[in-house]
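Visitor: how would this look folded up:
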Amino acid sequence: MVSNFYGKFFLISQWIIRQIYPTYKVEIPENTQEPVVYISHHQNLFNPFIIYLWFPKSLRTWILHVFLDRKSCYQQYVDYTFTKRMGMNKTIAKLCAYPLSFIISNLLKSGKGIPVYRGSRKIVNTFQLSVEALKRGESIVIYPTIDYTNTSNETKAMYEGYLYIEKYYFKETGQHVRFVPLHVSKKNRLIIADEPISFQENEHFSEGQKRIEHYIQNKLYELAKKCGDIE
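Guide: Purely as a prediction, here's the structure:
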């Protein structure tokens, strides 16, 4: 697995924040050393933040495409994040969004984020970029929680479309993608993964999709319970 491919801006920012933010330990099964796709709960940005900050190796993160483009990022903050979600006055939202859009878009590009195009045919680009990353030995992390604003430690409903990576990857390599449940425990300051799972030989895609989705959901729940994050 490629261990370090982040850009300088991201690495400098990561180093600075690590000096002031509590350290998180990482526990990952030994058999996840090859390129894998980690699946985690979004938890209103908490999990992406902690994993980006403390995961010991670089990861290609699936990120909504608007945050990787400065102008689109600005509009997202002005039209939705700051106004509709946070209730800001639009003038104030614009003043805040302008400098932040430069920082965030450049930071996430330096962090080698993979753009996700929801409800668009461009989603094919997301899968193609993901396959190329895996072929280079780069692991990926995806946060498919439907209600990404949910701050609960318990994983709720998740989009299952990410599993289509399997189709694209298998077509090009003849190998199966290994999906790994990844939990972040704030209580224990711990990033913990479970055993990987993959599609089986000659398994119908829809059957494998249901089986893996069920496994991921259950394992994320078990990891949260193991850490004492839920009762």
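Visitor: going forward, measure contacts between C-alpha atoms and count neighbours the same way
Guide: OK.
Visitor: so what secondary structure elements neighbour the helix or strand encompassing Trp15?
Guide: Using DSSP states H and E, Trp15 sits in helix 8-18. For helix 8-18, the packing partners by 3 or more Cα pairs under 8 Å, 6 or more residues apart in numbering; DSSP states H and E come out as helix 46-54, helix 90-110.
Visitor: Output those helices as a markdown table; include the columns distance to Val184.
Guide: A markdown table is the format used below for these (distance: least, Cα to Cα, whole Å):
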| stretch | distance to Val184 |
| --- | --- |
| helix 46-54 | 6 |
| helix 90-110 | 20 |
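Visitor: and these as TSV, adding mean neighbour count?
Guide: Conversion of these to TSV gives the following (neighbours: other Cα atoms under 10 Å):
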stretch	mean neighbour count
helix 46-54	19
helix 90-110	17
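Visitor: Quick check: which of the ones you listed is nearest to Ser130?
Guide: Distance to Ser130, taken as Cα to Cα, is lowest for helix 90-110 among the helices and strands packed on helix 8-18, at 14.9 Å.
Visitor: ok, then the element right after that closest one?
Guide: strand 114-116.
Visitor: just checking, next helix/strand downstream of that following strand?
Guide: helix 123-135.
Visitor: Tell me the first helix or strand C-terminal of the longest strand anywhere in the chain.
Guide: Longest among the strand segments of the chain by residue count, using DSSP state E, is strand 179-185. With elements assigned by DSSP H and E, the helix or strand that comes after strand 179-185 is strand 190-193.
Visitor: Against which helices or strands is that following strand packed?
Guide: Counting by 3+ Cα pairs under 8 Å, 6+ apart, strand 190-193 packs on strand 25-27, strand 179-185.
Visitor: so of these, which one's packed in deepest?
Guide: strand 179-185 (a mean of 26; mean count of other Cα atoms under 10 Å).
Visitor: Show me what that strand packs onto, helices and strands only.
Guide: For strand 179-185, the contact count by 3+ Cα pairs under 8 Å, 6+ apart identifies strand 37-39, helix 46-54, strand 190-193, helix 205-226 as packing neighbours.
Visitor: let's see this one next to it:
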Amino acid sequence: MELTAADLQAVWLTIKLAFVVVAILLLLGTPLAWWLSHGSNRLKGAVNALVALPLVLPPSVLGFYFLIAFSPSGPIGYLTDAFGLESLAFTFEGLVLASVVYSLPFVVQPIQNAFEHLRQDVLEVTTLMRMSKWECFFKVVLPLSKNGFVTALVLGFAHTLGEFGVVLMIGGNISGETKVISIQIYEQVESLQYQRAHTLSLLLLVISFTCLMLISLVNKRWSFTR
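Guide: Sure, this is the predicted structure:
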């Protein structure tokens, strides 16, 4: 069965959301992962727990608290109102913010794991060579941690594609704005359009399986080239 215009719109919006979220998470998650892997602050344990919290917290709970935060009396809603901005509830920007938090551990933890497995003597050599911190990161740390970054990118992208509870709570089902694939599938099942729901579900299944295969193949290939 062919995808309808509404289905294609939901697919495009979901892919757009996933790309934006992963880009933000790579920018924010990389320094956070480095700090968690090499920092000695007493707060590191608490921050580690906060990063991992979306893994065990029901998405509907996270979405509910975001909905409260986006309200006029909430902290985020208060700030947007103070700057004359519209509420983030039921907007694409609101989905991005919530998705960044929801997919945070899927990006931070693989990168953190890669940083923790870096050999200390290699980092010490860069100091003796008087390399700057940026040179050390781009010429040494990044190439040695590429498996972690690929895993983080693919997992973050795939996880964002399959979001449901969070986007339903704070995004609703506004076509072209917040109606992603998972919401589109849910509506089709509710209206007994099982064939259309099956088509989109199969598409998500194929994408998710491909992402996992990509991680396996890349890690396997790079393990042989070390």
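Visitor: Any chance you could compute the TM-score here?
Guide: Once superposed, chain against chain, the TM-score is 0.25 (TM-score structural alignment, normalised by the length of structure 2); 80 aligned residues with a Cα RMSD of 4.7 Å.
Visitor: before we move on, the earlier item: would you turn the helices and strands packed on strand 190-193 of structure 1 into CSV with distance to Ser130 of structure 1?
Guide: As requested, those are arranged in CSV below (distance: least, Cα to Cα, whole Å):
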stretch, distance to Ser130 of structure 1
strand 25-27, 24
strand 179-185, 13
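Visitor: Would you mind telling me which of these is nearest Lys90 of structure 1?
Guide: strand 179-185 (34.2 Å).
Visitor: shouldn't Lys219 of structure 1 be in contact with Pro181?
Guide: Yes. Using Cα atoms under 8 Å, Lys219 of structure 1 makes contact with Pro181 at a distance of 6.4 Å.
Visitor: Just the buried residues of the helix holding Trp15 of structure 1, please?
Guide: Under the neighbour-count criterion of 16 or more other Cα atoms under 10 Å, helix 8-18 of structure 1 has 10-11, 14 buried.
Visitor: which secondary structure element contains Ala114 of structure 2?
Guide: According to DSSP H and E, Ala114 of structure 2 maps onto helix 104-116.
Visitor: I meant Val11 of structure 2, not that one.
Guide: helix 5-38.
Visitor: Report the angle between whichever helix or strand comes after that helix and helix 104-116.
Guide: The helix or strand immediately downstream of helix 5-38 of structure 2 is helix 44-56, counting by DSSP H and E. With axes from the mean of the first three to the mean of the last three Cα atoms, to 10 degrees defining the directions, helix 44-56 of structure 2 sits at 130 degrees from helix 104-116.
Visitor: Pull up the distance across stretch 46-60 of structure 1, start to finish.
Guide: End-to-end distance for stretch 46-60 of structure 1: 17 Å, by Cα to Cα, to the nearest Å.
Visitor: repeat for stretch 76-94 of structure 2
Guide: 10 Å.
Visitor: what does stretch 37-46 of structure 1 give?
Guide: 19 Å.
Visitor: Could you do stretch 98-111 of structure 2 as well?
Guide: In stretch 98-111 of structure 2, first residue to last residue: 21 Å (Cα to Cα).
Visitor: Going by neighbour count, list what's buried in it.
Guide: Result for stretch 98-111 of structure 2 [16+ other Cα under 10 Å]: buried residues 98-111.
Visitor: got it, and stretch 11-22 of structure 2?
Guide: By neighbour count with 16+ other Cα under 10 Å, stretch 11-22 of structure 2 contains the buried residues 11, 13-15, 17-19, 21-22.
Visitor: how distant is that stretch from the center of its chain?
Guide: 10 Å (Cα atoms, centre = their mean, to the nearest Å).
Visitor: tell me the contacts of Val166 of structure 2?
Guide: For Val166 of structure 2, the contacting residues are 59-64, 98-99, 102, by Cα atoms under 8 Å, 6 or more residues apart in numbering.
Visitor: Of those residues, which belong to helices?
Guide: Of the contacts of Val166 of structure 2, the ones assigned to helices by DSSP state H are 59-64, 98-99, 102.
Visitor: if we can go back for a sec, any idea which of the helices and strands packed on strand 190-193 of structure 1 gets closest to Arg18 of structure 1?
Guide: Closest to Arg18 of structure 1 of those, according to Cα to Cα: strand 25-27, at 12.7 Å.
Visitor: for that closest one, packing partners?
Guide: strand 190-193.
Visitor: Now the strand it packs on: buried residues?
Guide: Buried, per 16+ other Cα under 10 Å, within strand 190-193 of structure 1: 190-193.
Visitor: Likewise for stretch 142-156 of structure 2?
Guide: 142, 144-156.
Visitor: how about those residues, which pair is most distant?
Guide: Longest span within the buried residues of stretch 142-156 of structure 2, Cα to Cα: Leu144 and Gly156, 20.2 Å.
Visitor: For Leu223 of structure 1, which non-adjacent residue is closest in space?
Guide: His183 (6.4 Å; Cα to Cα, 6 or more residues apart in numbering).
Visitor: picking up where we left off before, from the buried residues of helix 8-18 of structure 1, which is closest to Ala97 of structure 1?
Guide: Nearest member of those to Ala97 of structure 1, counting by Cα to Cα, is Phe10, at 19.7 Å.
Visitor: returning to that earlier point: just the closest of the contacts of Val166 of structure 2 to Ile181 of structure 2, please.
Guide: Nearest to Ile181 of structure 2 among the contacts of Val166 of structure 2, with distances taken as Cα to Cα, is Ser99, at 14.3 Å.
Visitor: hang on, isn't that closest one packed against Ala158?
Guide: No. Applying Cα under 8 Å, one finds Ser99 of structure 2 not in contact with Ala158, separated by 11.9 Å.
Visitor: that older thread, tell me how far the helix holding Ala114 of structure 2 lies from the chain's centre.
Guide: In terms of Cα atoms, centre = their mean, the centre of helix 104-116 of structure 2 is found 12 Å from the chain centre.
Visitor: name the helices or strands packed onto it?
Guide: Using 3+ Cα pairs under 8 Å, 6+ apart as the test, helix 104-116 of structure 2 ends up in contact with helix 5-38, helix 44-56, helix 146-161.
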